[in-house]
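Chemist: sequence and predicted structure are below.
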Amino acid sequence: MSNFKVLPILDPEAAGAVAPCCPPLTERPLTAEEAEQTARMFKALGDPVRLRLFSLVASHEGGEACVCDISDVGVSQPTVSHHLKKLKEAGLLTSERRGTWVYYRVEPSVLAAMGRLLTSAALN
């Protein structure tokens, strides 16, 4: 088992509220911890296959997708599983096993946090 520590994008103290980990990049400099967390998210999305998988899940009807519906991205099934695992480790996806299939979901609060991070503070 890896000692990899996953920092959630959302503030766990916020008890489910949409509380981004970080302020808009134009508001103030990020702390070292915020920068680590944000870099992990962007690193996960920096791979074209991962970005496609994330987009497939995010845009799928109902906001969740069975792995059986998103596996056709031009790589093998084990590679798809590896990329989905990386997206989960970065806090971008959640998953739930139902029978033999795994369903992935992008929480709306994650998308809101990502949007807020890239929004100019002057626009808020």
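Modeler: That came through fine. Numbers count the residues shown, from 1 in each chain.

Chemist: could you use CA atoms for every contact and neighbour count after this?
Modeler: OK.

Chemist: how much space between the spatially most central residue of the chain and residue 77?
Modeler: If you average the C-alpha coordinates of the chain and look for the closest C-alpha using Cα atoms, centre = their mean, you land on residue 92, 1.3 Å from that point. Distance, residue 92 to residue 77, using Cα to Cα, to the nearest Å: 20 Å.

Chemist: next up, a structure to set beside the first:
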Amino acid sequence: MTAQTDAECCTATPAQPTLQAEAAADLAVRFKALGDPNRLTLLSLIAASEGGEACVCDLTEPVGLGQPTVSHHLKILVDAGFLARERRGSWTYYATVPGALRGLCEDLCADTALNGMLDGARSEGGSAEVGSAQRGSSCC
């Protein structure tokens, strides 16, 4: 048996394409926008509203937040591409962007090793053992 150095043993060589820095940064912005319970609630309220749109004035009471706070959360969702904003007189209406959530999933898994996480979740019940790829090797 030949002894391997840590440098030889623990140098990762991806078998599949990995997520590039720019794509990772874009995805992080979108996931961060969804990472707040108030924003998820607002997104859900707008999606459930008649015509898939709502005015800020219709959203403050259901979430129990003031208008400036709701507007701030909505701006983050607009900037992340989940909502579209339209000014009508003195009111601003927000509508869901069709396919935005599906696009997030597709962008996350497109042409990267992360796609295997979806495949594995469907076929193996979503669980994996840490270190199973290393089994039988003297490394790590």
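Modeler: Right, received. Where do you want to start? Model, not experiment: these values are computed from the prediction.

Chemist: where does the TM-score land?
Modeler: Once superposed, chain against chain, the TM-score is 0.67 (TM-score structural alignment, normalised by the length of structure 1); 97 aligned residues with a Cα RMSD of 2.3 Å.

Chemist: quick check, the residue nearest to the centre of structure 1 in a helix?
Modeler: No - in this structure, residue 92 of structure 1 is coil, not part of a helix, as judged by DSSP: H, G, I helix; E, B strand; the rest coil.

Chemist: all strands of structure 2, in order?
Modeler: Per DSSP state E, structure 2 has strands spanning 53-55, 83-88, 91-96. These are given in chain order.

Chemist: okay, those, which one's buried deepest?
Modeler: Ranked by mean neighbour count, these are led by strand 53-55 with a mean of 20 (mean count of other Cα atoms under 10 Å).

Chemist: so what's the residue mapped onto residue 86 of structure 1 from structure 2 up against?
Modeler: The pairwise alignment with structure 2 assigns residue 86 of structure 1 to residue 76, based on TM-score structural alignment. The contact partners of residue 76 of structure 2, by Cα atoms under 8 Å, 6 or more residues apart in numbering, come to residue 33.

Chemist: and what of the one 5 residues further on?
Modeler: Counting by Cα under 8 Å, 6+ apart, residue 81 of structure 2 makes contact with 30, 97, 100.

Chemist: what about the last one, how many residues nearby?
Modeler: Neighbour count for residue 100 of structure 2, taken as other Cα atoms under 10 Å: 15.

Chemist: what do we get in structure 1 for it?
Modeler: Under the alignment (TM-score structural alignment), residue 100 of structure 2 pairs with residue 110 in structure 1.
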